[in-house]
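how would this look folded up:
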Amino acid sequence: MVNRFILNETSYHGAGSIKEIANEAQQRGFKKAFICSDPDLVELGVSKKVLDVLEENKLAYQLYSNIKPNPTIENVQSGVAAYKEAEADYIIAIGGGSSMDTAKAIGIIINNPEFADVKSLEGVADTKNKAVPIIAVPTTAGTAAEVTINYVITDVENNRKMVCVDPHDIPVIAVVDPEMMSTMPKGLTAATGMDALTHAIEGYITAGAWELSDMFHLKAIEIIARSLRSAVKNEAQGREDMALAQYIAGMGFSNVGLGIVHSMAHPLGALYDTPHGIANAIILPAVMEYNAEATGDKYKYIAQVMGVEGTEEMSQAEYRQAAVEAVRKLAADVNIPADLSEIVKEEDIKFLAKSAYEDACRPGNPKETSVEDISELYKSLI
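Below is the predicted model of the structure:
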């Protein structure tokens, strides 16, 4: 069997690493940056940290901020037009998954104009050219979009999220600077951190997992388990550790896939605009229980790296449950809601389950599933 692994050409890590953006732009001969950043980050002055670096080095740029939390087809289309008008030659994406996903779609369409219909990018699009060079600067410790070959765009007309998978969209450079994440509020830190944990756990047990990806995912789970509570308290070491952990998780899952936690979370974002990390965090323990029988002894190692003692003396059923409870406790400790009762309407479950089953992440689930199974999982959470 042949396994493929795709990562950034270059990544920078550590406080102050955004200064390297200027060096990279100059060394690569870039002339003008198209900055993708959501309006909240612009208003809060977070994006300005990068803009200051560009201005100090006399590097030209054009700011684009028509980006919603769950970016839409319209956000991408208007971004493509704005990029062309700006006459830029590279993109800097500043933000969480929303900014980076928008940047990826814009970059792909600019260099593959035959995919101007954004809907044509869904699934595995057969693009021929690499996206416009992207420098990705995450401001949340969760999505790892700066190191993945995936992006998600919302089809508002049909109340659904389109999962796009394309090796040509991966950012050329990732700049993971924890100082860019220091202004995240507690709730967002918790939600994005649990998103990273979901990536790590789903990537670890997905059908496509193998020894190299397992190495990344287990390490990410370990760091998140010990650091997320600290990061939520806005402690510097916790922030730095989470910045690294979410990137490590991204290195893994981007190359092996995810499962039905993400399949079930995507329709919630499309229909109710539910924050992706919150949806994942609530769904994760229930799906872990559902998938347990198809995971061999992997839950034992999840439990171990999450700090559960005595796993070697536990039965398979015991260490599987211990892993689930460790995840539930972490979620509770960072104030994640326990269920979907405040989000999901029972009359929507049929639509949600069908959408989740059709989602691109579903085939990676370690256990064969059905629309009916997914429907029951939703019902168990309301």
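
okay, CA-based contacts and neighbour counts for the rest of this
OK.

which SS class is residue 136?
At residue 136 the chain is in strand, as set by DSSP: H, G, I helix; E, B strand; the rest coil.

any idea how far it lies from residue 220?
20 Å (C-alpha to C-alpha, to the nearest Å).

what's the answer for residue 94, then?
23 Å.

Pick out the residue nearest the middle of the protein.
The centre of the chain sits closest to residue 143, judged by C-alpha atoms, centre = their mean, with a distance of 2.4 Å.

now residue 230, nearest residue through space, not along the chain?
Closest residue to residue 230 apart from its sequence neighbours, by C-alpha to C-alpha, 6 or more residues apart in numbering: residue 238 at 4.8 Å.

Now do the same contact list for that neighbour.
When contacts are counted by C-alpha atoms under 8 Å, 6 or more residues apart in numbering, residue 238 is found next to 227-232.

of all those, which comes closest to residue 311?
The nearest member of these to residue 311, counting by C-alpha to C-alpha, is residue 227 at 21.5 Å.

Tell me which residues of the strand or helix carrying the closest one come out buried.
According to DSSP states H and E, residue 227 maps onto helix 211-232. For helix 211-232, burial by neighbour count (16 or more other C-alpha atoms under 10 Å) applies to 213-214, 216-232.

Please generate a structure for the following sequence too, so the two can be compared:
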Amino acid sequence: MANCITLNQTSYHGAGAIQSIPDEVKAHGLTKAFVCSDPDLIKFGVTKKVTDVLEAAELEYEIYSNIKPNPTIENVQTGVAAFKESGADYFIAIGGGSSMDTAKAIGVIINNPDFEDVRSLEGVAPTTKPTVPIIAVPTTAGTAAEVTINYVIKDDEKQRKFVCVDPKDIPVVAIVDPDMMSSMPYGLTASTGMDALTHAIEGYITKGAWEMTDMFHIKAIEVISRSLRAACENDPKGREDMALGQYIAGMGFSNVGLGIVHSMAHALGAVYDTPHGVANAILLPTVMAYNADATGTKYKDIAIAMGVEGVEDMTQEEYRKAAVDAVAQLSKDVKIPQDLKEIVKQEDLDFLVDSAYNDACAPGNPKDASKEDIKALYQSLM
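Presented below is the predicted three-dimensional model:
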């Protein structure tokens, strides 16, 4: 079977990259932007950094802000109606995964109206037309939604999140500007950064991994592990490196999938609205330990990329433990909670297990996890 890589047509990286937006808009012959951005980014003036650029270039736009941290079917459906009324012909998605996932879903439905129920987009939906053009401007260094073919929507009625995988949803342009991330508070920087590390590690060990994606993932692990602590302290170099590291991780995992860290985290987000990065960070070391015996020598590479010393002299058991310990230490250093005691209720456990087991990310895990395995993993953190 042939391997496939799908990436952005164009991406810009570095401080001031948002100044390139007008050139891209004009090059694509676009006229009016539908700006998807969440209320907090608007409130704190982050969105304005981009709309100021649009105004200076005399480009029309309309803002849509009915977006939740875990975007819902309702957010998407009201967005579809608002887009139709706006007269816009492209999106600028400003934010973390929430804004970009909302824009992707709206854009796909606009050009594929048979999927307006939203739920039918789950999995690999048989859409026929690409999304309305999206220019994606991340404000967090974590989701890499600006370079992925994935998006996640929450179904409030069924208390579940579902993953949509569609190469037709990828933004045409990614603007990865660390200046857009400078206002992230410590906790959000930490959790989104650990989300990016989870992408890199799960992508590196997933069943679908191959040489080209391995190249992306191991470099992303190296960059993220050396930069996250500094980024949390708002160090400019740390911010810039994290912006790059999370993007590189996205180039990989988008094309090969993830594993049960993500499937278990999706369940927590659906039931408790747990921030996705926090859920991933709590779960990652425990699931890594569970997966270790199905990863060959890859934990040796992870340990080296994370800066562990003396790895070449370690036994397989030692370097696997060293890789897990390095991830756990980074999580502690950036003040991520270390267990699920304050999150998971015992009475919800079976529902969480079923949701995680049936999640689209679960089949990519390097070893097949039964419901009993997933339950035991949750319980070990309770």
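
how close does the residue nearest to the centre of the first structure sit to residue 95 of the first structure?
For residue 143 of the first structure relative to residue 95 of the first structure (C-alpha to C-alpha), the value is 10 Å.

what helices or strands is the helix or strand in which residue 374 of the second structure is found leaning on?
Secondary structure assignment for residue 374 of the second structure, by DSSP H and E: helix 371-380. Counting contacts by 3 or more C-alpha pairs under 8 Å, 6 or more residues apart in numbering; DSSP states H and E, helix 371-380 of the second structure packs against helix 349-357.

switch the cut-off to 10 Å
Counting contacts by 3 or more C-alpha pairs under 10 Å, 6 or more residues apart in numbering; DSSP states H and E, helix 371-380 of the second structure packs against helix 260-272, helix 276-291, helix 349-357.

just those: most buried one?
Among those, helix 260-272 has the highest mean neighbour count (mean count of other C-alpha atoms under 10 Å), at a mean of 25.

In the first structure, which residue range corresponds to that one?
Matched against the first structure by TM-score structural alignment, helix 260-272 of the second structure falls on residues 260-272.

Over to stretch 92-103 of the second structure?
Going by TM-score structural alignment: stretch 92-103 of the second structure matches residues 92-103.

tell me the contacts of residue 253 of the second structure?
144, 147-150, 198-204, 206, 208-209, 213-214, 216-217 (C-alpha atoms under 10 Å, 6 or more residues apart in numbering).

if I've got this straight, it is in a helix?
Yes - with three-state DSSP as the criterion, residue 253 of the second structure is part of a helix.

buried residues in stretch 77-88 of the second structure?
Neighbour counts over stretch 77-88 of the second structure (16+ other C-alpha under 10 Å) mark 77, 79-80, 82-83, 86, 88 as buried.

Likewise for stretch 180-193 of the second structure?
Here stretch 180-193 of the second structure shows 180-184, 188-193 as buried, counting by 16+ other C-alpha under 10 Å.

Can you flag which of the residues you listed belong to helices?
Mapping those onto helices (DSSP state H) picks out 188-193.

OK, contacts around residue 362 of the first structure?
By C-alpha under 10 Å, 6+ apart, the neighbours of residue 362 of the first structure are 206, 257-264, 356, 368-370.

again, but for residue 155 of the second structure
For residue 155 of the second structure, the contact set (C-alpha under 10 Å, 6+ apart) comprises 70-74, 118-119, 161-162, 270.

Thought residue 303 was touching residue 316 of the second structure, still the case?
No - the criterion here is C-alpha atoms under 10 Å, and residue 316 of the second structure misses it with residue 303 at 11.3 Å.

Just give me the closest of the contacts of residue 362 of the first structure to residue 340 of the first structure.
Of all these, residue 264 has the smallest distance to residue 340 of the first structure: 11.5 Å, by C-alpha to C-alpha.

Kindly provide the distance from the closest one to residue 313 of the first structure.
With distances taken as C-alpha to C-alpha, residue 264 of the first structure is found 34 Å from residue 313 of the first structure.

Can you report how many residues lie near residue 366 of the second structure?
Using other C-alpha atoms under 10 Å, residue 366 of the second structure has 23 other residues around it.

hang on, isn't it packed against residue 261?
No - if you go by C-alpha under 10 Å, residue 366 of the second structure and residue 261 don't touch, sitting 11.3 Å apart.

Helices of the second structure, start to end?
Assigned by DSSP H, the second structure shows helices spanning 21-27, 39-43, 46-56, 73-86, 97-111, 186-205, 211-232, 236-256, 260-272, 276-291, 298-305, 316-333, 349-357, 371-380.

so what's the closest residue to residue 232 of the first structure other than its chain neighbours up against?
With C-alpha to C-alpha, 6+ apart as the criterion, residue 232 of the first structure has its nearest non-adjacent residue at 5.1 Å, and that residue is residue 186. Residue 186 of the first structure makes contacts with 229, 231-234, 334-335, as judged by C-alpha under 10 Å, 6+ apart.

Now distance to residue 60 of the first structure too, for the residues you listed, in TSV please.
Shown next, in TSV, are these (distance: C-alpha to C-alpha, whole Å):
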residue	distance to residue 60 of the first structure
229	39
231	34
232	36
233	37
234	33
334	41
335	42
